[in-house]
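1. please find the sequence and the predicted model below.
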Amino acid sequence: MKNQKNKHFETEAVRIQTDRTKFSEHSTPLYLTSGFVFEDSEEMRAAFAEEKQRDLYSRYSNPNTSEFITKMCALEGAEDGFAFATGMAAVYSTFAALLNAGDHIVSCRSVFGATHALFTKYFPKWNINTTYFTTTEEEKLEELIQPNTKLIYVETPTNPGVDVLDLEKISKVAKKHGILFVVDNCFATPYLQNPIKFGADLVIHSATKLIDGQGRVLGGVTVGTADLIREIYLFSRVTGPAMSPFNAWVLSKSLETLAVRADRHCENALKLAEFLEIHSKVNWVKYPFLPSHPRYEVAKKQMKLGGSIVAFEVKGGVDAGKKFFDSIEMCSLSANLGDTRTIVTHPASTTHSKLAAEDKEAVGITDGMVRCSVGLEYVEDIIKDVDQALTGI
């Protein structure tokens, strides 16, 4: 892999690429092959003995997935990584590779609904248990550490309430107790936030979201220290959650435009948040770069910009919320996020519907809460559509 170690994110994202073939192509070609051939038996033996680094089988590695991983490592400041079929495949495989029966997880309470299901429904089957903490309980985090605690896991900003956790503070607790610190960086992307700089051991992304940015393909990736990624790689090589070469090719190209897209997403999101903050039909608004956000100073410390997600609550509860969603005209009603198109989602009845009422309450998911993934449309058109839907409540 070519890694010119450029100093700037935008250049790294564009210029890192798989070595050219004999055709000297400018854009990386697709390597749609399941396997790779060897010159002789000795080369084959050495490759499988890992005496020689090369592609063997696309479930293990492929030039397209390797290029995507190399880019993500450069952009996140990581030593190595592995690319997965989906974001949840990355989350599950990372935990499954590193945890054993009897281990304990400490996690922020506000996590993606499927991650919560892993922690509460599936991992307990294997005697792996989780203790949650909220953003207001960071000072008490150390009290949650048990002798069998293996790792601390957080999302920041969180899904769906865009709460912000202090990465530096949490990493100090993890390092003091010799446990792993794993961060889901999906909402921020490596362009807006680099958790490794603040002490994270591993960083996970659902590449389906802002990294793709156009709602086309699924993907996930975990990057971090080489020794931990080695364990994740060996587990994934056996269990088979690898990203497809085609999706890796799409995502690697998507990274080339991430910076310019994210700049516009963030600019639009801040303007929408400022508009909503003074709207008569809105109870509250949360956006990391609004001064009214409870963790505004922390967000400014560890993020370049505030991201593409705005959370707000409409006045009037369930009925008002239904009217709002039914009145939307331009924006899309979808459970996805990070798209070029603005998307409005009702977490209580969709992405986080499986959470118990008390769990929703604990992370601030109310019946009137809206998660808005702000797109790349002209911002006044986004505001106009949201305003007319609110007016109809």
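-> Received the coordinates, thanks.

2. switch to C-alpha atoms for all contacts and neighbour counts from now on
-> Noted.

3. can you map out the helices along the stretch 251-393 of the chain?
-> 258-277, 296-302, 317-327, 357-362, 379-391 (DSSP state H, counting those that start in this stretch).

4. pick the most deeply packed of those helices.
-> helix 258-277 (a mean of 21; mean count of other Cα atoms under 10 Å).

5. show me what it packs onto, helices and strands only.
-> Helix 258-277 sits against helix 189-192, strand 282-286, strand 309-314, helix 379-391, with contacts defined as 3 or more Cα pairs under 8 Å, 6 or more residues apart in numbering; DSSP states H and E.

6. any chance of JSON lines for the helices of the stretch 251-393 of the chain, columns distance to residue 95?
-> Putting the helices of the stretch 251-393 of the chain into JSON lines (distance: least, Cα to Cα, whole Å) gives the following:
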{"stretch": "helix 258-277", "distance to residue 95": "28"}
{"stretch": "helix 296-302", "distance to residue 95": "25"}
{"stretch": "helix 317-327", "distance to residue 95": "36"}
{"stretch": "helix 357-362", "distance to residue 95": "22"}
{"stretch": "helix 379-391", "distance to residue 95": "38"}
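
7. and the helices and strands packed on helix 258-277: which comes nearest residue 275?
-> Ranking the helices and strands packed on helix 258-277 by proximity to residue 275 (Cα to Cα) places helix 379-391 first, at 7.6 Å.

8. ok, structure two:
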Amino acid sequence: MSHLETNLIHQGHEFNQTKAVVSPIYQSSTYYADQDLSEYIIAASESKHPYFYHRHGNPSNSQAASIIASLEHTEDALVLATGMAAISTAILAIVKAGDHIVTQRSLYSGAMLFFKEFLPDYGITVTHVDQSDNQAFEHAIQENTKLIYVETPSNPNLAITDLEFIGQLAKKHQLVSMVDNTFASPINQCPKDFGIDVIIHSATKYLGGHSDLTAGVVCGTKTFIQQVWRRSLVMGASLSPFDSWLLVRGLKTLALRVRQINQNALALASYLEKHPAIKQVAYVGLPAHPQYELAQKQMKGGTGMLCLEIGADGEELAYQYAQTVLNNLKIFANAASLGGVESLVVHPASMWGGHHDAQQKASAGITSGMLRVSVGIEHIEDLIADFKQAFAGLGF
């Protein structure tokens, strides 16, 4: 088996049936059928067949899926139109009316809405627990539990879930374990190595890496991916040929990008935790992180995500301070999403304000003075200088 960096360039090349060094964009909704009807039946029914109809499969999609499955050490993968398409389709391939899911309290807002508002309407119940409390997961399991769903590090507060414990717990109770690995990326964390069954990504983020596509991916066994594929046929969230081509392009530099981002994020977090304007910094690569030892055990890098809380007396003043810093930053753009080559910053309490009430935000650890930072590949001295001049607006 080749090294990771080599696989990122060459994995899945068999789906490029041309002499082009860079795989072409297969911008076709349908493909000519073989005259032999028996072959046509196979193309129409085979999972992810790349040359039948785009909703079923596409050569570019197959290449992207092959690369990501190799990254995540799984047998197979399926790429879809968005991260939420991956989350919802994978979950609905496991549960039905009357089933129960155990998950954590701190989750990406889209996933939280899916658990709190969509699934209950279809007779599926969900229990949320503190992700740092291993025993809480086991105590929440019921007779009708089918799935344990986790996210680590969590969005936005960078809490860590013990993947090895979750993997063993799921096997003990004959459940499916599923993790959203978006924040870590496969460069920093391979959940399959800790016994996790299914890995989800918003490929919009680190995997694509250039803020120019939306995509999602589900990784697992061939049998499970076939189940997810069958769900995807009726849910219709196919990834476009152009976006899958962009994803393949982005994946080629994933290892290089993430390693530079890791280095920048650690340096920035180290600067921020010492700054008098900052109440606290959540970054899994800092020894001050309450789950630092667990992060070191299951992660190979700290990721480019960090969360800082500006010190202030009261929520109103904290909100004003956060607004001032956002207005003053020049390199860090105030924009949703993460994982790109450019550095971004958002105010979670505002971004998710329409989706979470005060109690839900408090439960997820979202405060008025919190800023979520996605560190890019710019020069670290420029990134630190940007925050330094932004804090000057607060009198520091």
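-> Sure thing, it's come through. Fair warning: this is a prediction, and the values are worked out from it, not measured in the lab.

9. TM-score them against each other, please.
-> The TM-score (TM-score structural alignment, normalised by the length of the first structure) is 0.95; 388 aligned residues with a Cα RMSD of 1.6 Å.

10. returning to what we had before: ok, which of the helices of the stretch 251-393 of the first structure comes nearest residue 109 of the first structure?
-> Taking the helices of the stretch 251-393 of the first structure one by one with Cα to Cα, helix 357-362 is closest: 7.6 Å.

11. still on that earlier bit, identify whichever of the helices and strands packed on helix 258-277 of the first structure lies nearest to residue 250 of the first structure.
-> helix 189-192 (16.5 Å).

12. relative to the second structure, what is the average displacement of that closest one?
-> Compared with the second structure after fitting, helix 189-192 of the first structure deviates on average by 1.0 Å (mean Cα distance after the TM-score superposition for the first structure).

13. hmm, back to that, of all the helices and strands packed on helix 258-277 of the first structure, which one is nearest residue 91 of the first structure?
-> helix 189-192 (15.6 Å).

14. residue 54 of the second structure touches residue 29, doesn't it?
-> Yes: the criterion here is Cα atoms under 8 Å, and residue 54 of the second structure meets it with residue 29 at 5.0 Å.

15. so for these two, which sits in the more crowded spot?
-> residue 54 (22 against 15; other Cα atoms under 10 Å).

16. which residue in the first structure lines up with that one?
-> In the first structure, the residue paired with residue 54 of the second structure is residue 58, using TM-score structural alignment.

17. now do the contacts for its match.
-> Counting by Cα atoms under 8 Å, 6 or more residues apart in numbering, residue 58 of the first structure touches 33, 34, 35, 244, 245.

18. ok, residue 162 of the first structure next?
-> By Cα under 8 Å, 6+ apart, residue 162 of the first structure lies in contact with 156, 286, 287, 288, 309, 310, 311.

19. what range in the first structure matches stretch 174-183 of the second structure?
-> Counting by TM-score structural alignment, stretch 174-183 of the second structure lines up with residues 178-187 of the first structure.

20. if we can go back for a sec, if we go to the second structure, which of the contacts of residue 58 of the first structure are intact?
-> For these, the aligned pairs still in contact in the second structure (both residues aligned by TM-score structural alignment, their matches' Cα atoms under 8 Å) are 33, 34, 35.

21. what is the nearest of the residues you listed to residue 360 of the first structure?
-> Checking these against residue 360 of the first structure by Cα to Cα gives residue 34 as the nearest, at 43.4 Å.
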